[in-house]
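Q: take this sequence and fold it.
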Amino acid sequence: MAKADLAARALLREFRIVTPPVNPFELAERLNVLVVPQGMDDDVSGMLLRKDGSCIIGVNEAHSFERQRFTVAHELGHLRLHEGRPLILDIDARVNYRNAMSSMATDREEVDANRFAAALLAPEEMVRQATQRISFRTTEDLVRVLARRFQLSEMAMTYRLMNLGIVSGPAR
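A: Predicted coordinates for the structure are as follows:
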């Protein structure tokens, strides 16, 4: 199992979360991370700022609720998995951004943070249990029901189900 999956599982266990939907905003608060919705360029989903032991997650307030949830979970992944990257600002700080490039997951840290977010918001065991408990006729039905239950976009749920080997491809 990948480090990101293990880290997400450990965070869920730490706060005794066993049923969906997982609330990344509440987890951030419990980790003493301030989440600040703010205006950002449309291609920027969020950022993680660390300074002097404090952490702030900025999340694009114009994005959908499901995307904001994924962004906060993604930034929590950076917090748990990575030291951060230096960025020259007017202050000495370390920042991770989540933008269109990181969504494509070409950078190793971004791949890890996306994997962490998926494992945090749709933990394998919870997804498999939910899949067994619901009735569905098509992959599209399964994706729609699970996306609602886990408060993810249908696209994010489709990728999660594909990565878990529950479906073989996107619903048509």
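
Q: when you work out contacts or count neighbours from here on, use the C-alpha atoms and nothing else.
A: OK.

Q: ok but residue 56 is inside a strand, no?
A: Yes: counting by DSSP: H, G, I helix; E, B strand; the rest coil, residue 56 falls inside a strand.

Q: who touches the top helix by length along the chain?
A: In the chain, taking DSSP state H as the definition, the longest helix is helix 65-81. Residues outside helix 65-81 that contact it (CA atoms under 8 Å, 6 or more residues apart in numbering): 4, 7-8, 23-25, 28, 35, 45-48, 57, 59-61, 84, 96, 98, 109, 112-114, 116-118, 120-121, 151-153.

Q: list the buried residues of that helix.
A: For helix 65-81, the neighbour count (16 or more other CA atoms under 10 Å) marks 66-79, 81 as buried.

Q: looking at these, which is nearest residue 92?
A: The shortest approach to residue 92 among the buried residues of helix 65-81 belongs to residue 79, at 17.4 Å (CA to CA).

Q: ok, so what distance separates the residue most central in space within the chain from residue 133?
A: The residue lying closest to the centre of the chain (CA atoms, centre = their mean) is residue 117, at 2.6 Å. Counting by CA to CA, to the nearest Å, the gap from residue 117 to residue 133 is 24 Å.

Q: and for residue 5?
A: 23 Å.

Q: how about residue 43?
A: 37 Å.

Q: more neighbours: which of the two?
A: residue 43 (13 against 9; other CA atoms under 10 Å).

Q: next, the second sequence, to be compared with the first:
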Amino acid sequence: MARADTAARTLLQEFQVTSAPVDPISLARDLDVQVVPQDLDDDVSGMLLRRDGRCVIGVNRTHSRLRQRFTVAHELGHLRMHRGRPLILDTDTRVNYRNTVSSMATDREEVEANRFAAALLAPETLVRDAVYGASFRTVGELVTQLAGTFELSEIAMTYRLMNLGIISGPAH
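A: This is a model prediction of the structure:
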């Protein structure tokens, strides 16, 4: 199991979250992290700020509710797994003025934070239970149904199901 999956599972167990949809804002509050909707450039989904022992997650208020949920979960992933950096700014286009080794580390952290967010919002056992109990004829119907249950975008749900080996690829 990947480190991100383990970290997400640990957080869910810590606060005894056992049903969907998982509320990442409530989990942030439980961790004493303030979540602040912000007016950010459209290509900035969110940020994590650590200062003086306090943590704040800024989330782009103009993005859809589902995107904001994923962003908060993503920033919680940075909080739990990527210690030490005082500011993490998540944008669609990453500008890096560092050497290639450190920029690769940042990309790896982003992939890991995305995996954490997916595992937090759609925990494997809950997803497998939902698939087992679902009534569907096509992969598309399954994705739509589960996206609603877990309050994820259909794209995020598709990737989660693919990563869990439940489906082999996106619905056509």
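
Q: report the TM-score for the pair.
A: Superposed pair, TM-score by TM-score structural alignment, normalised by the length of structure 1: 0.91. Supporting alignment: 162 aligned residues with a CA RMSD of 1.3 Å.

Q: doesn't residue 22 of structure 2 belong to a strand?
A: No: secondary structure of residue 22 of structure 2 (three-state DSSP): coil, not part of a strand.

Q: give the burial count for it, as a bare number.
A: So residue 22 of structure 2, with other CA under 10 Å, has 20 neighbours.

Q: hang on, it packs against residue 117?
A: No: the criterion here is CA atoms under 8 Å, and residue 22 of structure 2 misses it with residue 117 at 10.6 Å.

Q: can you give me the strands in structure 1?
A: Using DSSP state E, the strands of structure 1 run over residues 33-38, 44-51, 54-60, 85-88, 92-99.

Q: tell me the average deviation of the first one from structure 2 after fitting.
A: With mean CA distance after the TM-score superposition for structure 1, strand 33-38 of structure 1 departs from structure 2 by a mean of 0.4 Å once superposed.

Q: how far out from the middle of the chain is that strand?
A: 15 Å (CA atoms, centre = their mean, to the nearest Å).

Q: what does it rub up against?
A: Contacts of strand 33-38 of structure 1 (CA under 8 Å, 6+ apart): 25, 28, 29, 54, 55, 56, 57, 58, 59, 60, 61, 72.

Q: residues of that strand that come out buried?
A: 33, 34, 35.

Q: which residue in structure 2 lines up with the first one?
A: Counting by TM-score structural alignment, residue 33 of structure 1 lines up with residue 33 in structure 2.

Q: the longest helix in structure 2 is where?
A: In structure 2, with assignment by DSSP H, the single longest helix is helix 100-121.

Q: give me the angle between that one and helix 65-81.
A: Orientation check (axes from the mean of the first three to the mean of the last three CA atoms, to 10 degrees): helix 100-121 of structure 2 against helix 65-81 gives 120 degrees.

Q: let me see the contact set for residue 20 of structure 2.
A: Residue 20 of structure 2 neighbours (CA under 8 Å, 6+ apart): 121, 122, 126, 149, 150.

Q: and the third one, how close does it get to residue 73 of structure 2?
A: Read it as residue 126 of structure 2. Taking CA to CA, one finds residue 126 of structure 2 at 17 Å from residue 73 of structure 2.

Q: next: the first one.
A: Using CA to CA, one obtains 7 Å as the distance from residue 121 of structure 2 to residue 73 of structure 2.

Q: what's the overlap in contacts for the two?
A: With CA under 8 Å, 6+ apart as the test, residue 121 of structure 2 and residue 73 both reach residue 24.

Q: about what we covered before: distance to residue 142 of structure 1 for the strands of structure 1 - can I get that in JSON lines?
A: Converted to JSON lines, the strands of structure 1 look like this (distance: least, CA to CA, whole Å):
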{"stretch": "strand 33-38", "distance to residue 142 of structure 1": "31"}
{"stretch": "strand 44-51", "distance to residue 142 of structure 1": "27"}
{"stretch": "strand 54-60", "distance to residue 142 of structure 1": "29"}
{"stretch": "strand 85-88", "distance to residue 142 of structure 1": "39"}
{"stretch": "strand 92-99", "distance to residue 142 of structure 1": "28"}
